[in-house]
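1. Here you go, sequence then predicted model.
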Amino acid sequence: MRASLTRRACAVALLVTSTLAPAVAVAAQPGGNERQSERAAVQARLLGEKIVPHKLDFQGTTVGGFSGVDRNRCTGEYVFLSDDRSQLQPARFYTARLDVDAAGVHAVDFTGTHSLLQPDGSSYPSPSLGDGKAVDPEEIRVDPRTCDYWWAQEGDRPKAVGAGPVIQPSIQFAGPTGDYLGRLPLPSNYEITMEERGPRRNQAIEAITFGSNGRVVTSAVEGPLLQDGPVPDLENGALVRVTRQTRDGRVLGQFAYPIEKIFAPSDPTSPWGPDTGVPSLLAFPDNPHRYLVLERTWVAGSGYKIRLYDATTRGATDVQARESLAGQPVVAMRKKLVADFDTLGLSTVDNTEGMTWGPELPSGERSLILVSDDNFVSDAVTQIIALAIR
């Protein structure tokens, strides 16, 4: 989702009971056969951070808008996805080498950039052309089997009927230089329709991750589907859908993830309302049901609230056959707070959108690399953060 118009951050709770879902059942606590890895509390601490110069020029492109990041095991490099909708330069990704260790983030060296290409080999056009072919890149993952790139884009729901073309969200595959390789079939309720169903405008797919050694692809929509009820407010949270699929698109299950209510009232003089949702999730390597989930909220006058959660689909209701979650009893995904970014000691808490596992540390902890989306505006930053996860 683009925060240049509606900036955001993130806040959360364990299980949300909202007006749209007045009876969210609490999942049973883990029994004796629950995996020890899922019972153990996850902790996080800050290793360090690095701020990339604003609007850095690299190979004739403007660095910024980073909404996704992943590590390529085949090259040792990281890939960063820009959410520039071909308005500055063609939609693209960057590769970089990061010098990260237990002492912090020492260097970020960009090594390449490539345009994401359409099936005919051309780059994606700007939305201003109005031809219905534009994309809104939001997440990128490296295929653990092939090291090709899988990337998600939100598409576009027009503000009103006839105000522009509907562009459907998608998860596409690209080669190492951006060549189009195909796409993943998505659940039918991810489709944007003009019958007030499907994802809201700028709240479609922002999060994808591989699990089970590449056999499972999990995605999440950023906010509640239109048919699932209203967005969070000061009193109520909401439920967003998380979907587990095979590599060929077969749905294995769909679950409700609870996002928090808005953490503070908006500045009444601002034209922008609060904005909250799930911009990224990341599968645990040793548990197919367990995920790190990033939540982000932005409130005018209060700024960003970013929180990281340890969540599980184990015991949650499979909602793939439910037309609506509004007013329905649902056992939501359970989650535990891992980190509130306000308490990490960062130089600033900004629009964090992407995360990936980094290398293991001598302490036995696993590093976690996160990146913020500066939306190419001067009052935001491209911030690369390294955490240690125990």
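-> Perfect, I can see it now.

2. C-alpha only now, for contacts and for neighbours.
-> OK.

3. Check which residues of the longest strand seen in the chain are buried.
-> Longest strand in the chain by number of residues, with DSSP state E as the criterion: strand 104-115. Residues 104, 105, 108, 110, 113, 114, 115 are the ones in strand 104-115 that count as buried (16 or more other C-alpha atoms under 10 Å).

4. just stretch 136-150 next, same as before
-> Neighbour-count burial for stretch 136-150, counted by 16+ other C-alpha under 10 Å, picks out 136-144, 147-150.

5. cool, and stretch 180-195?
-> By 16+ other C-alpha under 10 Å, the buried positions in stretch 180-195 come out as 180, 183, 184, 186, 189, 190, 191, 192.

6. Now render those as a markdown table, adding secondary structure.
-> Below are the buried residues of stretch 180-195 laid out as a markdown table (DSSP: H, G, I helix; E, B strand; the rest coil):
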| residue | secondary structure |
| --- | --- |
| 180 | strand |
| 183 | strand |
| 184 | strand |
| 186 | coil |
| 189 | helix |
| 190 | helix |
| 191 | coil |
| 192 | coil |
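
7. Could you identify the most distant pair in these?
-> Within the buried residues of stretch 180-195, 180 and 189 form the most distant pair, 24.6 Å apart (C-alpha to C-alpha).

8. another structure for you, compare them:
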Amino acid sequence: MIMRIRTRTALLGAATALLLVPAAFPATAQESDARLLGSYVVPHDLQVGGTPVGGLSSIDYDRRSGDFVFVSDDWSDYAPARYYRAEISVTERGIDDVDFTEVHQFRRPDGRTYPTIDTWRDEQHSVPRAARNVLGTVDPEELRVDPLTGAVAWTNEGQRNAAPDGSARGAVLLDPALRISTRDGRYVRDLPTAPNEKMTTGGSGPRVNETFEGLAYTRDGSRLLSALEGPLEQDGPSADAGHGAFSRITVHDRAGRPIAQYAYPVEPLFAAPQPPNDWNTNGISSLLAGDAPDRFLALERGYAAGVGTKGRIYEFSTAGADDVLNRESLAGGGFRPVRKELVADLDEIGLSHTDNVEGLSWGPRLASGERVLLVVSDNNFSPHQQTQLIAIAIR
């Protein structure tokens, strides 16, 4: 059954239902530009259709059905790779209720669900690389509803599987993928990706676990943008507390062909991990379309072991940025990156706790004229983390 979002005020018409942001960059991020409405924690033991609701890495609003969609980044360990649909009640008070109504398992071209990574490791050496990319395991990270067709586009981060001795020699590669599925999860096709976003045995190409985290359709559905979480190997080291990095955002046409690529400046990590050599990261975890073909929002999610997590939302524009699609490396500079401005630092809008935030979606417009921005966190299926929905009012 199709469920519709409940709000006190009507959603905008279909043509503008999701994609209004401020018309110009603010000179600075004003406190009044973003204010916390509230947050909602999904119960850790929630089950839908016999699957555990967790690992939610993206959120999007389906203006055809009126519900929201969430992808789980489960490697099919807890249940087959899947996405969920839910009804969310958003008012001026914040998030009153979240009701998960459907689960849809992703299917391979042969109709089977995706295997676990361990099963894939057992099978991979006998499967040609081209077939491996559509038959292998998946790590879904962002899902968007196509505004023109209602199909779902989603990302798979891929994998670089080392040889048994841990060396790169003999490694079997699973390229990051941009995939189209039907509303009920059936495979349609893979979209082309930029040549520099293919997995290699090391030294160039995407870093493992820093590939396709962001995905967004433009307002009119004529373009699709994908974002790498962090820099390519040849573009320099990943961001840490001492320096930022350049990730790459690729523009695809309706057929999926890459037509341009832009450098996005990722901020330095907010703090050094404790101890200093422990796990830390900062990069793009979600993209969201803005009010013009060249305007978008980016969620940067940082984690420092022993310190915690930070989420910062930026508005950026590709206007005036240089196309780096055919540029081998960004390490030497000499190009104009996208322009960006801070919209909200989640630590500074009144949240008592920020978990592993990974997804962005537009919500309804409030009676005040503000637009709701929804953020979701990935609990990594851990009882020590939260599946957190955050509602922010944006001027």
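-> Everything's here; your move. Keep in mind the model is a prediction, meaning the values are calculated, not measured.

9. mind listing the strands in the stretch 251-395 of structure 2 by residue range?
-> 258-266, 280-289, 295-304, 308-317, 339-345, 357-365, 371-377, 387-394 (DSSP state E, counting those that start in this stretch).

10. out of those, which comes closest to residue 64 of structure 2?
-> Among these, strand 357-365 comes nearest to residue 64 of structure 2, with 14.0 Å by C-alpha to C-alpha.

11. That closest one corresponds to what range in structure 1?
-> With TM-score structural alignment applied, strand 357-365 of structure 2 matches the range 352-360 in structure 1.

12. quick one: that stretch to structure 2 mean distance?
-> Its aligned residues in structure 2 lie a mean 0.9 Å from stretch 352-360 of structure 1 after superposition (mean C-alpha distance after the TM-score superposition for structure 1).

13. residues of that stretch that come out buried?
-> By 16+ other C-alpha under 10 Å, the buried positions in stretch 352-360 of structure 1 come out as 352, 353, 354, 355, 356, 357, 358, 359.

14. Closest to residue 159 of structure 1 out of those?
-> Taking C-alpha to C-alpha as the measure, residue 159 of structure 1 sits nearest to residue 353 out of these, at 24.0 Å.

15. got the strands of the stretch 251-395 of structure 2 as JSON lines, with distance to residue 173 of structure 2 columns?
-> Listed next are the strands of the stretch 251-395 of structure 2 as JSON lines, based on distance: least, C-alpha to C-alpha, whole Å:
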{"stretch": "strand 258-266", "distance to residue 173 of structure 2": "21"}
{"stretch": "strand 280-289", "distance to residue 173 of structure 2": "23"}
{"stretch": "strand 295-304", "distance to residue 173 of structure 2": "26"}
{"stretch": "strand 308-317", "distance to residue 173 of structure 2": "30"}
{"stretch": "strand 339-345", "distance to residue 173 of structure 2": "34"}
{"stretch": "strand 357-365", "distance to residue 173 of structure 2": "25"}
{"stretch": "strand 371-377", "distance to residue 173 of structure 2": "29"}
{"stretch": "strand 387-394", "distance to residue 173 of structure 2": "31"}
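
16. who wins for proximity to residue 250 of structure 2 among the ones you listed?
-> strand 258-266 (4.2 Å).

17. how much does that closest one stray from structure 1?
-> By mean C-alpha distance after the TM-score superposition for structure 1, the fitted strand 258-266 of structure 2 averages 1.2 Å away from its aligned residues in structure 1.

18. ok, and for that strand, which residues are buried?
-> Buried residues in strand 258-266 of structure 2, counted by 16+ other C-alpha under 10 Å: 258, 260, 261, 262, 263, 264, 265, 266.

19. what do you get for stretch 267-285 of structure 1?
-> Along stretch 267-285 of structure 1, these residues count as buried under the neighbour rule (16+ other C-alpha under 10 Å): 273, 274, 275, 276, 277, 278, 279, 280, 281, 282, 283, 284.

20. Tabulate the residues you listed (CSV), appending distance to residue 322 of structure 1.
-> Shown next, in CSV, are the buried residues of stretch 267-285 of structure 1 (distance: C-alpha to C-alpha, whole Å):
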residue, distance to residue 322 of structure 1
273, 29
274, 28
275, 26
276, 24
277, 21
278, 21
279, 23
280, 24
281, 23
282, 25
283, 25
284, 27
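
21. Looking at the residues you listed, spot the one nearest residue 206 of structure 1.
-> Among the buried residues of stretch 267-285 of structure 1, residue 279 lies closest to residue 206 of structure 1 (C-alpha to C-alpha), at 5.0 Å.

22. got a list of what that closest one touches?
-> Contact analysis of residue 279 of structure 1 by C-alpha atoms under 8 Å, 6 or more residues apart in numbering lists 1, 206, 207, 222, 294, 295, 296, 353, 354.

23. Need the counterpart of the third one in structure 2.
-> Superposed on structure 2 with TM-score structural alignment, residue 207 of structure 1 falls opposite residue 214.

24. Tell me which helix or strand comes right after the strand or helix carrying that match.
-> Residue 214 of structure 2 is part of strand 212-217 when elements are defined by DSSP states H and E. Where DSSP H and E defines the elements, the next helix or strand beyond strand 212-217 of structure 2 is strand 224-228.

25. now stretch 102-119 of structure 2, how far from the chain's geometric center?
-> The chain centroid and the centroid of stretch 102-119 of structure 2 are separated by 20 Å, computed with C-alpha atoms, centre = their mean, to the nearest Å.

26. Pull up the distance across it, start to finish.
-> By C-alpha to C-alpha, to the nearest Å, the extent of stretch 102-119 of structure 2 from end to end equals 27 Å.
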